[in-house]
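Q: the following block contains a protein sequence and its predicted model.
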Amino acid sequence: MTALMIQGTGSNVGKSMLVAGLCRAARRRGLSVAPFKPQNMSNNAAVTADGGEIGRAQALQALACELPPHTDMNPVLLKPETDTGAQVVVQGKRLTSTRARDYPHLKPRLMAAVQESFARLRAAHDLVIVEGAGSPAEVNLRRNDIANMGFACAADVPVVLAGDIDRGGVIAQIVGTQAVLSEEDNAMIAGFLINRFRGDPSLFDDGYALIADRTGWPGFGVLPWFPDAWKLPAEDALDIGAPERSGGLHVVCLALSRIANFDDLDPLAQEEGVRLTMLGPGRAIPGDADVVILPGSKSTRGDLAFLRAQGWDVDLAAHIRRGGHALGICGGYQMLGRSVADPDGIEGAPGTDPGLGLLEIDTVMTGDKRLTETRAVHAATGTGFHGYEIHIGRSDGPDRARPFATVGPRPEGAVSANGRVCGSYLHGMFRDDAFRAAWLAGFGVQAAGRYDASVETVLDALARHMETHLDIGGLLGLAR
C-alpha cells in the first residue's frame, strides 16, 4: 500500500543493488514487497511468467522479494538498437522502434501504462520500492519525464537520493542535484545516502555533515563497498566482475556493441575452474582461448559488422583451425551461420549480410518475437536443463540435423560437422547447475558452484550489510 523511490545522482551509482537489498531486507521483516522501475534502458532482459520481458535488474529484485518476475515491475523497457534509436517494450510487449529525438513524444502515452502497472503492484503488496533511471539532475529531460521526478510527483512517492562516493565528488553530486532541481522536485526528496565507500566510513563524517547542512536533507547512512556485488546478475556488461585467474578453462566472450542478455555468463564467472575474459574492441582473440562465446545481440547484422571491424572474424576462424571451440547464443548463433537476412528492416536497414560461415545455417528475421521459458535436453550429454528464448528470426540449414538440444520432439540449435562450433537460441543455460557441470566436464573441468543458491546467499548478505550500515527502519518509515 506504500512506496519509496531510490534515485541516483547518475547512472551506475548502484541503484539496482540498493533496491534489491532493500527489497530483501523488507522481505526479511515480513513485508510483502515488490520492485518497480517505470522506465529502464537495457538489452539485458528477462522473460516473465506472463509471457513478456523486463529488465534483468528487475528480475533480480523480484527474486529478492521472493516473487516471480512480472511485466508490471518494469512497464517501459528501452532496448537500444543503434546509437540513436531503440525498441520500445511496453508492459512486456514490443510497441515500436523509435529514434531518441522522437521518444519524448511517446512519453505522455507511456505514463498511462506506467501508472497502471504501479497501481496494480501497490494494491497487491504492503510496499513497492521504486528505482529511478539515470539522474533527476538531467533537468533538460524533465518535461514529460516518466523515469524520475515526473513519476515521483505524479504518484506522490518520496525519494531518497543515492550518491556514489567511489566515483569521487559525491558532495557535489548531491548538493549539485539539489541546486538544479525545481522547488517542486526538491520537495519530493526525503533524504540521501552514500554508496560504495571503501575504507573507514567515519573518515567521511565531515563530508556527510556538510551535505546534510547544505541540503537540509537527513542522511540515512554511508554504505561500505559490498565485495560480493559482482556475484549478482549485472545490469551492464562492463560490470561483469569476473575474478582474475591465471589458469583453468579460458572462455572468451566477445563484447559486442549491442550485446544482450550477457548475464548468461555470470555462472561461468563464478566457477573456480574457468577463466572468463570479456574481450573489448581493439583486442585480438587470445591464442590460448579454449572456447569463444558469441553472445546475444540486439542488432545481429550491426554487430556482425562490428565484429569484423575488430578482426574477430579472422581470429575466430584461426581459433577453430587450431582446434578451439565456439558457442553462439541467440544473436551469436545467427552470426555463426552463412547469412543473416532482414528483408523487412526489423533491426535496421533491409538487406542480407554474409555470416561467419562456421555453421551451415541461414537466418531470416521475422516480425514475431519468441518469448518463452523452455525445458530442453542437451544433445551431446543427455542433460536436461531450463533456459529461455527471447529472439526474432528463424534459422535453418544442414547443421540443424545435428541439434545442440531438443525441446520436446523439436530440434533446437545446430552443431558443425567437426563438433567444435555450436549454436543455440537458449539463454540462461549456464544457470542450470546440471547443464553447466555437464558442459564443463566436456572440457575436463569439474563444476563446483550452485549458482541460484549462491545468488540467494548474496542477497541475504547484501540485506544484512545494508541493515548494519544504513538506517533501514528510517528508510522504510518514509514510504507512503
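A: Arrived safely, thanks for sending.
Q: rest of the way, CA atoms for contacts and neighbours
A: Noted.
Q: can I assume Asp353 is in contact with Val340?
A: Yes: assessed by C-alpha atoms under 8 Å, Asp353 is found in contact with Val340 at 5.4 Å.
Q: which residues do the two both contact?
A: Arg301 (C-alpha atoms under 8 Å, 6 or more residues apart in numbering).
Q: could you check which of these two has the larger neighbour count?
A: Val340 (26 against 16; other C-alpha atoms under 10 Å).
Q: hmm, the more buried one is touching Val364, no?
A: Yes: between Val340 and Val364 a contact is recorded at 6.0 Å, counting by C-alpha under 8 Å.
Q: what ranges does this structure have for its helices?
A: Here the chain has its helices, by DSSP state H, at 15-28, 56-64, 107-124, 149-155, 170-180, 183-186, 205-215, 266-269, 300-309, 312-321, 331-335, 433-441, 451-469, 472-478.
Q: of all the ones you listed, which one is nearest Ala289?
A: Nearest to Ala289, of all the helices of the chain, is helix 312-321, at 7.8 Å by C-alpha to C-alpha.
Q: list the buried residues in that closest one.
A: Across helix 312-321, burial judged by 16 or more other C-alpha atoms under 10 Å covers Trp312, Asp313, Asp315, Leu316, His319, Ile320.
Q: turn those residues into a markdown table, columns for distance to Leu327.
A: Formatted as a markdown table, those follow (distance: C-alpha to C-alpha, whole Å):
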| residue | distance to Leu327 |
| --- | --- |
| Trp312 | 14 |
| Asp313 | 14 |
| Asp315 | 15 |
| Leu316 | 11 |
| His319 | 12 |
| Ile320 | 11 |
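Q: what is the burial count for the closest residue to Ile146 other than its chain neighbours?
A: Closest residue in space to Ile146, ignoring its immediate chain neighbours: Met111 at 6.0 Å, by C-alpha to C-alpha, 6 or more residues apart in numbering. By the criterion of other C-alpha under 10 Å, Met111 has 22 neighbours.
Q: over to Thr82?
A: Thr82 has 17 nearby residues by other C-alpha under 10 Å.
Q: the residue nearest to Ile146 contacts Asn148, correct?
A: No: Met111 sits out of contact with Asn148 when judged by C-alpha under 8 Å, with a separation of 11.8 Å.
Q: circling back: ranking the helices of the chain by burial, who's on top?
A: Stretch with highest mean neighbour count among the helices of the chain: helix 331-335 (a mean of 30; mean count of other C-alpha atoms under 10 Å).
Q: which residues sit against that one?
A: For helix 331-335, using C-alpha under 8 Å, 6+ apart, the contacting residues are 293-301, 304, 327-328, 340, 355-356, 362-363, 391, 395, 413, 422-425.
Q: okay, now the one to match up with it:
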Amino acid sequence: MNTLMVQGTTSDAGKSTLVTALCRWLTRQGVSVVPFKPQNMALNSAVTADGGEIGRAQAVQAQAAGLAPHTDMNPILLKPNSDTGAQVIIHGRAVTNMDAVAYHDFKRVAMEAVLQSHGRLGEAYEVVVVEGAGSPAEINLRANDIANMGFAEAVDCPVILIADIDKGGVFAHLVGTLELLSPSEQARVKGFVINRFRGDIALLQPGLDWLEQRTGKPVLGVLPYLMDFHLEAEDAVDVRQSSKVKETLKVVVPVLPRISNHTDFDPLRLHPQVDLHFVGAGQPVPPADLIILPGSKSVRADLAWLRANGWEQAITRHLRYGGKLLGICGGLQMLGKRIADPLALEGPQGECDGFGLLAFSTTLAASKQLRNVRGRLALGEVEINGYEIHAGVSTGPALERAAVMLDDGRRDGVISQDGQVLGTYLHGLFETPCASMELLRWAGLENAQQVDYRALRERDIERLADLVEAHLDTVQLRALCGLTPETGK
C-alpha cells in the first residue's frame, strides 16, 4: 500500500496543514486518498459517520479528501483529564482512563489497533497520508512509539519533515531533529518542507543550499505565510484577533484548564461583527454582551476553577445588567443545580453544586453519547446541525423549555424563562449560518450578518492545495506517494 507520513520538528510546525493540503491536492488529481493519524492527543474531537470519536483535525482532513470522517482515520485518541492522565479512545470508543506511565506500557496494545486501521485504509484507498504527533525526536517517548517513527518503521513508509520558520531557528530544528534519529529513521526522511515563510525567497536560498549539503536531503519546497487563513486547531486555543467593523457583539469565553472543542468558537472569531476574547487564569472578566461557558473534559474541576477565578460573581453581575449566557455541553451542565460523577469518570467520585441558574441536574454515565444531529433551534425555528460528545445525562423541569428540537424526536438543552440563559449539548452550533445568525441576534446583535463558516473552511483548504501546486516539488511528492508522474495511477 502507498503511505506517506508527515512529521514535524515541533508541535504546531504545520503537520495538520500539510496533510490537509496534500489530501486536497491529490483529490484534485482524481487520486483516492485518505488521511490518517495513528495517535492524537487533543480535546477537540468530531463524531464520525460510524458513530465514533476522532480528532477534529482528521475530520477536516477528511473534508479535504472528500470523505466522511471515520474512526480508522484516528484509531487512538487521548483526551487529557489531568496533567498526568487521559481518557483512552480506541477505534472511536472510550475504553479506559490511564496515567502517562500506564499508557506508555499500553502502547504495544495500541499499536495493534493502529496497524489494523492502517491496513483497512490501505486496502480501500490508493494513498494514505499520515500525520505524526509532536516531534519524532522526543527521546523520552521513543520506546514503543506509535505516533511517529515507530509507526513509520512498522509500515515501512517514507517521511517528510516539516518545520515552522516563523518562530525562528528552522535550520537548527531540522538538523537537530535529524541528528537525534537512528540511522534507519534518518534514511526514512526523504525531504524537508519549510512552513510559514515571509519575505524574499532569494534571501533564504543560501540556507536551503546549506541544509541540502549538510543533510543530503532535498528541500521539497517552502510554503509562504498565509494571511487571513484559518484551519481548525488540533488543540491549542487560537487567541489571534482580527479587525472588526464598528458594530460588534462582545463575547468572552473562559479558557478552562480542560476546555474541549473550543473550535466551536472559530466561526465567532472569524465573524466580522463579533469581538471574541478568550479569558485565562487570573485575568479579569471584561464587560460583554455574551458569556459562553465552553465544553469541558473535567466539568467539576473546571467549575471549581471558574469559581476560584471569580467567574461566578462575574456571571451574576453580567446577568443582572441584562447580558446573555450560553452554556455548551459541559458549560450547559454547569448551569444546573448539581453535577454528580458516581463512577469517577472525570476525576474523584463525588458531586458538587452547579451555578444553580436552571432547574436541572446532571449525572455522568459510563456510556458516552456520540451523535451527529440535525434539528430546529427554538430561536426563530431555524435549522441547526451539530454533534454530541458527552457522558452526562441531565434531568429536571427546566429542560421542558428545550433549546433545540432534534429531528430524531429528542429535545436538547434549555432556555430560561426570562430568555437570558441558553444551554445545549450541541457542539458546532455556530457552523450552521442561519442558526448562528439567530443566536447572535438573541445575544444582542440586531443586524447580524449571515456567515457561512463551512464555505470559509473550504476556501482555505483550496488555498492550501494551490500552495502545494505553486511551491512544492510535485514530481517528488507524487513519487513519494507511489504515483507515476503521468497517469496518477
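A: The structure has been received and is ready for your questions. Since the model is a prediction, treat every value here as computed from it, not as a measurement.
Q: and the TM-score between them?
A: Here the superposed chains carry a TM-score of 0.97, computed using TM-score structural alignment, normalised by the length of structure 1; 478 aligned residues with a C-alpha RMSD of 1.3 Å.
Q: related to what we said a few turns ago, and the two most separated of the buried residues of helix 312-321 of structure 1?
A: Trp312 and Ile320 (12.0 Å).
Q: list the contacts of stretch 11-27 of structure 2.
A: By C-alpha under 8 Å, 6+ apart, stretch 11-27 of structure 2 touches 6-8, 32-35, 57, 60-62, 64-66, 129-135, 162-164, 195, 231, 234, 461-462, 464-469.
Q: give me that answer again for 7 Å
A: 6-8, 33-35, 57, 61, 64-65, 129, 131, 134-135, 162-164, 195, 461, 464-465, 468 (C-alpha atoms under 7 Å, 6 or more residues apart in numbering).
Q: ok, stretch 383-399 of structure 2 next?
A: 47, 329, 358-377, 413-414, 425-429, 432, 434-435.
Q: go with 8 Å
A: In contact with stretch 383-399 of structure 2 (C-alpha under 8 Å, 6+ apart) are residues 46-47, 329-330, 333, 358-377, 412-416, 425-429, 431-432, 434-435.
Q: just the buried ones from those residues?
A: Among those, the ones that count as buried (16+ other C-alpha under 10 Å) are 46-47, 329-330, 333, 358-365, 368-377, 412-416, 425-429, 431-432, 434-435.
Q: quick one, strands of the stretch 301-450 of structure 1?
A: Using DSSP state E, counting those that start in this stretch, the strands assigned to the stretch 301-450 of structure 1 run over residues 325-329, 339-342, 351-354, 362-364, 370-378, 384-391, 394-396, 405-407, 410-412, 414-415, 421-424.
Q: is it possible to export the ones you listed to TSV including distance to Ser246 of structure 1?
A: Formatted as TSV, the strands of the stretch 301-450 of structure 1 follow (distance: least, C-alpha to C-alpha, whole Å):
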stretch	distance to Ser246 of structure 1
strand 325-329	20
strand 339-342	37
strand 351-354	36
strand 362-364	38
strand 370-378	30
strand 384-391	30
strand 394-396	38
strand 405-407	32
strand 410-412	35
strand 414-415	30
strand 421-424	25
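Q: between the ones you listed, which gets nearest to Gly442 of structure 1?
A: Per C-alpha to C-alpha, nearest to Gly442 of structure 1 of these: strand 325-329, 11.4 Å.
Q: and the closest one with helix 312-321, angle?
A: 130 degrees (axes from the mean of the first three to the mean of the last three C-alpha atoms, to 10 degrees).
Q: strand 325-329 of structure 1 vs structure 2, average offset?
A: With mean C-alpha distance after the TM-score superposition for structure 1, strand 325-329 of structure 1 departs from structure 2 by a mean of 0.4 Å once superposed.
Q: go ahead and confirm Thr366 of structure 1 touches Pro350.
A: No: taking C-alpha under 8 Å as the definition, Thr366 of structure 1 is not a contact partner of Pro350, at 11.8 Å.
Q: what sits in contact with each of these two?
A: With C-alpha under 8 Å, 6+ apart, Thr366 of structure 1 and Pro350 have common neighbours Asp342, Asp344.
Q: hmm, who's touching stretch 30-38 of structure 2?
A: Counting by C-alpha under 8 Å, 6+ apart, 19-20, 23, 26-27, 58, 61-62, 65, 67, 72-76, 114, 118, 121, 125-133, 146-147, 151, 488-489 sit against stretch 30-38 of structure 2.
Q: Gly92 of structure 2 against Thr71, yeah?
A: Yes: in this structure, Gly92 of structure 2 is within contact of Thr71 by C-alpha under 8 Å, at 5.3 Å.
Q: flag every buried residue along stretch 293-302 of structure 1.
A: Buried residues in stretch 293-302 of structure 1 (16+ other C-alpha under 10 Å): Ile293, Leu294, Pro295, Gly296, Ser297, Lys298, Ser299, Thr300, Arg301, Gly302.
Q: correct me, but the first one touches Leu256?
A: When you say that, I think you mean Ile293 of structure 1. No: Ile293 of structure 1 is not in contact with Leu256 according to C-alpha under 8 Å; the separation is 10.8 Å.
Q: burial of Leu265 of structure 1, as a residue count?
A: Using other C-alpha under 10 Å, Leu265 of structure 1 has 25 other residues around it.
Q: for it, which residues are in contact?
A: Contacts of Leu265 of structure 1 by C-alpha under 8 Å, 6+ apart are Phe430.
Q: average gap between stretch 189-197 of structure 2 and structure 1?
A: Mean for stretch 189-197 of structure 2 is 0.8 Å (mean C-alpha distance after the TM-score superposition for structure 1).
Q: and the gap between the residue lying closest to Arg374 of structure 2 once chain neighbours are set aside and Arg188 of structure 2?
A: The shortest distance from Arg374 of structure 2 to any non-neighbouring residue, by C-alpha to C-alpha, 6+ apart, is to Asn385 (4.5 Å). Distance of Asn385 of structure 2 to Arg188 of structure 2, given as C-alpha to C-alpha, to the nearest Å: 43 Å.
Q: how about Ile259 of structure 2?
A: 37 Å.
Q: same question, Leu325 of structure 2
A: 52 Å.
Q: thinking again about what came up before, the more surrounded of Ile259 and Arg188 of structure 2?
A: Counted by other C-alpha under 10 Å, Ile259 of structure 2 and Arg188 do not tie: Ile259 has more neighbours, with 24 against 19.
Q: what is the neighbour count of the nearest residue to Asn74 of structure 2 once chain neighbours are set aside?
A: Residue nearest to Asn74 of structure 2 in three dimensions, not counting chain neighbours: Lys37, with 4.9 Å by C-alpha to C-alpha, 6+ apart. For Lys37 of structure 2, the count of nearby residues is 30 (other C-alpha under 10 Å).
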